[in-house]
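Student: Just a sequence and a predicted model for now, questions to come.
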Amino acid sequence: MIFVTVGTHEQPFDRLVKAIDELKRDQLITDDIFIQTGYSTYSPKYCEWSKFVPYADMEKKMAEARIVITHGGPASFIMPLQMGKTPVVVPRQAEYGEHVNNHQVEFVENVSKRMGTIIPVYDIADLRNAVCNYDTIISTMTQGAKSHNEEFNREFEKIVDNLFQ
């Protein structure tokens, strides 16, 4: 299943909602799709959808999803990251009337360059590639936050062992 969320910002994000619906219509995406459409004015015809989803349902849908596609609001793409997923992130853009400015574009560019843990899509025409080649894309991602838990545990174990010698 693919879960798409556009968040709760009061401007429509029809560009993303329509693009996903058309990919499903054209059978370029065969997964089931659920879209949280928010204030978008476009109503999907080929995907299951709801304007808003209670938080607990959103968590459940994200956890069950093979792919999570979000707008560029930090809360929406941090949740799948916390679940160990690599989200496809399509920032809202002012030129399309999706937000008041391009802060989402700037934020997504920053996170993508520094962390490498998201798949940014700035041009909606690139969404097809991001979704259809998702598994290949994430398998080649080498950047990202590295967990140092094992290293920490080894060093901590040495300290504890030295205390008891």
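Tutor: That came through, no problem.
Student: Could you use CA atoms for every contact and neighbour count after this?
Tutor: OK.
Student: residue closest to the middle of the chain?
Tutor: Residue closest to the average C-alpha location in the chain (Cα atoms, centre = their mean): residue 87, at 2.9 Å.
Student: can you give me how far stretch 30-41 is from the chain middle?
Tutor: Taking the mean of its C-alpha atoms, stretch 30-41 sits 13 Å from the chain's own mean (Cα atoms, centre = their mean, to the nearest Å).
Student: got it, and stretch 115-126?
Tutor: Taking Cα atoms, centre = their mean, the mean C-alpha location of stretch 115-126 is offset from the chain mean by 9 Å.
Student: circling back: pull the contacting residues for the residue nearest to the centre of the chain.
Tutor: Contact analysis of residue 87 by Cα atoms under 8 Å, 6 or more residues apart in numbering lists 67-70, 77, 80-81, 117-119.
Student: Below is structure B, check it against A:
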Amino acid sequence: MIFVTVGSMMAFDRLILCMDKWALAHADCEVLAQIGGGTYRPSHMRCTRMLSPSKFQEAVRDAAVVVAHAGMGSYFVAAEMHKPIVMLPRLAANREHTTDHQLHTIKWLRDRPGVFAAMSDDELDSAIDRALKSASAAGANFADFAPEPFLMRVRHFLVN
């Protein structure tokens, strides 16, 4: 299963539309999307507006790959659970965010184990393919990167 998340703060219709097209072309792959308050409602993948923190954790745990905006919270959760993550940054020019800080975030994260950067919509399919291959590879390499107390504080901050 692929789990798609736009985070809890803002809609990201471009990502959801791209993933709905991907789901149509890959009908053999189950996709669950947390779509937030966006206006685009997907028709080729299961979706929900929001998930409780426990359901979110369950979705990530059950996923082979996570697809998300280039937000640190999504990265932390995926890395903690050793799940490959495909990240597509929100763009200020598209009015998806107020700044382009997600471009800087993805440039900083893209060489880390388990991170697959899609710098544009056109790169999303290949990033997902690479992430799925990584997920099926025996002994995928994920680095432990932060102590659990720090992760708990970040999770608490993001949820509250």
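Tutor: Everything's here; your move. Because the structure is predicted, anything quoted here is derived from the model rather than measured.
Student: Any of the contacts of residue 87 of structure 1 buried? List them.
Tutor: Using 16 or more other Cα atoms under 10 Å as the burial test, the contacts of residue 87 of structure 1 include 67-70, 77, 80, 117-119 as buried.
Student: which one of these is nearest residue 38 of structure 1?
Tutor: residue 70 (11.9 Å; Cα to Cα).
Student: Make sure the closest one is actually in contact with residue 2.
Tutor: No: counting by Cα atoms under 8 Å, residue 70 of structure 1 stays clear of residue 2, with 10.7 Å between them.
Student: Kindly tell me how buried residue 45 of structure 2 is, as a neighbour count.
Tutor: Counted by other Cα atoms under 10 Å, the residues lying close to residue 45 of structure 2 total 21.
Student: That one corresponds to which position in structure 1?
Tutor: Counting by TM-score structural alignment, residue 45 of structure 2 lines up with residue 47 in structure 1.
Student: Quick check: nearest residue in space to its match, chain neighbours excluded?
Tutor: Counting by Cα to Cα, 6 or more residues apart in numbering, residue 47 of structure 1 lies nearest to residue 33, which is 5.4 Å off, once chain neighbours are set aside.
Student: how many other residues sit next to the alignment partner in structure 2 of residue 72 of structure 1?
Tutor: Matched to structure 2 by TM-score structural alignment, residue 72 of structure 1 sits across from residue 70. Using other Cα under 10 Å, residue 70 of structure 2 is surrounded by 27 other residues.
Student: still on that earlier bit, now render the contacts of residue 87 of structure 1 as TSV, adding distance to residue 160 of structure 1 and secondary structure.
Tutor: Shown next, in TSV, are the contacts of residue 87 of structure 1 (distance: Cα to Cα, whole Å; DSSP: H, G, I helix; E, B strand; the rest coil):
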residue	distance to residue 160 of structure 1	secondary structure
67	42	strand
68	42	strand
69	44	strand
70	44	strand
77	38	helix
80	35	helix
81	33	helix
117	34	coil
118	38	coil
119	41	strand
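Student: Can you classify the residue nearest to residue 143 of structure 1 when sequence neighbours are not counted as helix, strand or coil?
Tutor: Leaving out its chain neighbours, the residue that sits closest to residue 143 of structure 1 by Cα to Cα, 6+ apart is residue 116, at 4.8 Å. Three-state assignment for residue 116 of structure 1 (DSSP: H, G, I helix; E, B strand; the rest coil): coil.
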